[in-house]
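*Asks:* Take a look and give me a structure for this.
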Amino acid sequence: MRIILTGGSGFVGSQVLHQLIDHPAVTGITALARRPLGVAADKLDVMYVDDFTHHDHDRAARLSEHDACIWTLGGKDSDHADPALYERITHGFTLALAAPVAAAATRPFTFCYLSGMGASQREDAHLPWERLTRNLKGRTEKDLLALAEEHDDFHVHCFRPGGILTVDVGGLTHRLTAPIAVRVDDLATALIAVATGLGAGDVVTNSEIKKIARPTTADL
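*Replies:* I've put the predicted structure just below:
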């Protein structure tokens, strides 16, 4: 398996990267990044990208030869001072890669998109907290799934975790937040499991993420 990764220096993406490096079924990782990730491995190739809004035909063709993409770039609106920039990163960057890869794919390709709990594909989120985040992630989900409808070999899975907890979170906090949160290592495990072939629905909820990562302890 050869996997594309975005957001490899972030909270979730860095955990995904380390697990990909250790995963026996993953033979190659292409990390798209603006700068060095501070990680080295024989199976890791860092592809430096200056402009995430444009991928030429040659790059798209090379990327489409991978088996999957795990997209963790984006974050929350509250992490960005400029809403226009957040929209460009969250929606624009994602579709700018997904569209040409979907069009170039000549064999099954899985796109695992890190969305979030409450994402609204109708863009009608009502609660004020992170409204832009939920609407833009919902729009991105909708457009990715539309690409999957247009291209038979392009398969999309939208992951909707709630709160994302650190690896060393205390047991009591973990149990109290179980319905609405997931540990970052479990989220990474679930993303990789689906990217490497485990079946899942178009939308993967917080509880489903935990069941994929830890089938026997999903409620913990």
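*Asks:* C-alpha only now, for contacts and for neighbours.
*Replies:* Fine.
*Asks:* For this protein, which segments count as helices?
*Replies:* Ranges of helices within the chain are 11-22, 57-64, 83-87, 94-104, 131-150, 171-176, 184-195, 206-213, based on DSSP state H.
*Asks:* The longest one versus helix 94-104: what angle between them?
*Replies:* Here the directions of helix 131-150 and helix 94-104 differ by 10 degrees (axes from the mean of the first three to the mean of the last three Cα atoms, to 10 degrees).
*Asks:* can you check the last one too?
*Replies:* Here the directions of helix 206-213 and helix 94-104 differ by 50 degrees (the same axes, to 10 degrees).
*Asks:* elements contacting helix 206-213?
*Replies:* In this structure, helix 206-213 makes packing contacts with strand 154-160, strand 181-183, helix 184-195, judged by 3 or more Cα pairs under 8 Å, 6 or more residues apart in numbering; DSSP states H and E.
*Asks:* To compare with the earlier structure, here is another sequence to fold:
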Amino acid sequence: MKVILTGATGFIGGEILTQCLDHPSITSLVVLSRRPIESLSSHLKAKVIIMEDFKSYPEPVVREISDADACIWAMGTYDGNHQVEVEYPIAFAKAMMQERRGGKFRYVHLGGAFTVEDQDKTLWFMPTARRGRGLGEFIMRNFAKENGCEERWETIVMRPSGVLKKDRFMFLNPAIVDTIGFIRSDECAASMIDVALNGSTEGVWQNSAMVAKGRTLLEQ
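*Replies:* From the prediction side, this is the model:
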């Protein structure tokens, strides 16, 4: 399968990148990035496309990505920046549908456990960030319906809670980690990649389901 990845230089995106490169079902990986990624310069499976503006997709870029099977959108902010959370993903979706001809495209969106789609809901902590990310989730979940492409586009939102580095806090009992509501970065990445490759009957995945799926995959 051909997969597109954004946010590859970030904490979670970096782990997704590593696992994508090792996954036998992913034969081609297109990374959309603002800057070069030196480790991928000679990788046979990966191609990095430098994006000067994530709101604009030149024709050569559209041609390169339009035949992909899925995208893992791991780009996000901690402050709910409207341009990054809303404008960037919607620009990507419209560019994809511009030239796509066959097969349903699967879009896996990295959200968060505390995001809120209701923009009028009263929030007592991090209101701007939670609403901003929630608005991005809402718009992307409804993209296919709003643009008449339900036969060609599928959105799945993943909502991890606190994400821990995979090689940190290994001394913690998994039961304690589960009770607190954390997820390891490798569990998060594994669950997102699996959904991108195999689809899901659920349109939204909460943290507990991601932990269970990721843990099972990593134990195989």
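*Asks:* what's the TM-score here?
*Replies:* Once the chains are laid over each other, their TM-score by TM-score structural alignment, normalised by the length of the first structure reads 0.88; 211 aligned residues with a Cα RMSD of 2.1 Å.
*Asks:* circling back to that earlier point, put together a markdown table for the helices of the first structure, with distance to Phe111 of the first structure and mean neighbour count on each row.
*Replies:* What follows is these, written out as a markdown table (distance: least, Cα to Cα, whole Å; neighbours: other Cα atoms under 10 Å):
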| stretch | distance to Phe111 of the first structure | mean neighbour count |
| --- | --- | --- |
| helix 11-22 | 14 | 20 |
| helix 57-64 | 11 | 17 |
| helix 83-87 | 20 | 16 |
| helix 94-104 | 8 | 21 |
| helix 131-150 | 9 | 21 |
| helix 171-176 | 29 | 12 |
| helix 184-195 | 7 | 23 |
| helix 206-213 | 16 | 21 |
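*Asks:* and Met96 of the second structure, what pairs with it in the first structure?
*Replies:* Applying TM-score structural alignment, one finds that Met96 of the second structure aligns to Val101 in the first structure.
*Asks:* Could you pull up the residues touching that match?
*Replies:* The neighbourhood of Val101 of the first structure, defined by Cα atoms under 8 Å, 6 or more residues apart in numbering, consists of Ala60, Ala61, Leu63, Ser64.
*Asks:* what about 10 Å?
*Replies:* Contact analysis of Val101 of the first structure by Cα atoms under 10 Å, 6 or more residues apart in numbering lists 55, 57, 59-66, 69, 95, 109, 111, 154.
*Asks:* Relative to Thr133 of the first structure, which of those residues is nearest.
*Replies:* Leu95 (16.1 Å; Cα to Cα).
*Asks:* Now do the contacts for Val108 of the second structure.
*Replies:* Applying Cα under 10 Å, 6+ apart to Val108 of the second structure gives the contacts 5, 70-74, 140-141, 154-158, 192-193, 195-197, 199, 203-204.
*Asks:* what does Thr115 of the second structure give?
*Replies:* Thr115 of the second structure makes contacts with 80, 126-137, 159, as judged by Cα under 10 Å, 6+ apart.
*Asks:* returning to what we had before: of the helices of the first structure, give the one that comes closest to Gly28 of the first structure.
*Replies:* Distance to Gly28 of the first structure, taken as Cα to Cα, is lowest for helix 11-22 among these, at 8.5 Å.
*Asks:* In the second structure, point out the residues matching the closest one.
*Replies:* The counterpart of helix 11-22 of the first structure in the second structure, counting by TM-score structural alignment, spans residues 11-22.
*Asks:* Among the contacts of Val101 of the first structure, which one lies nearest to Ser14 of the first structure?
*Replies:* Cys69 (14.6 Å).
*Asks:* What's the match for that closest one in the second structure?
*Replies:* For Cys69 of the first structure, the aligned residue in the second structure is Cys71 (criterion: TM-score structural alignment).
*Asks:* Distance of the closest residue in space to its match that isn't next to it in sequence relative to Ala46 of the second structure?
*Replies:* Closest residue to Cys71 of the second structure in three dimensions, ignoring its sequence neighbours and counting by Cα to Cα, 6 or more residues apart in numbering: Ile4, at 4.4 Å. To Ala46 of the second structure, Ile4 of the second structure is 10 Å away according to Cα to Cα, to the nearest Å.
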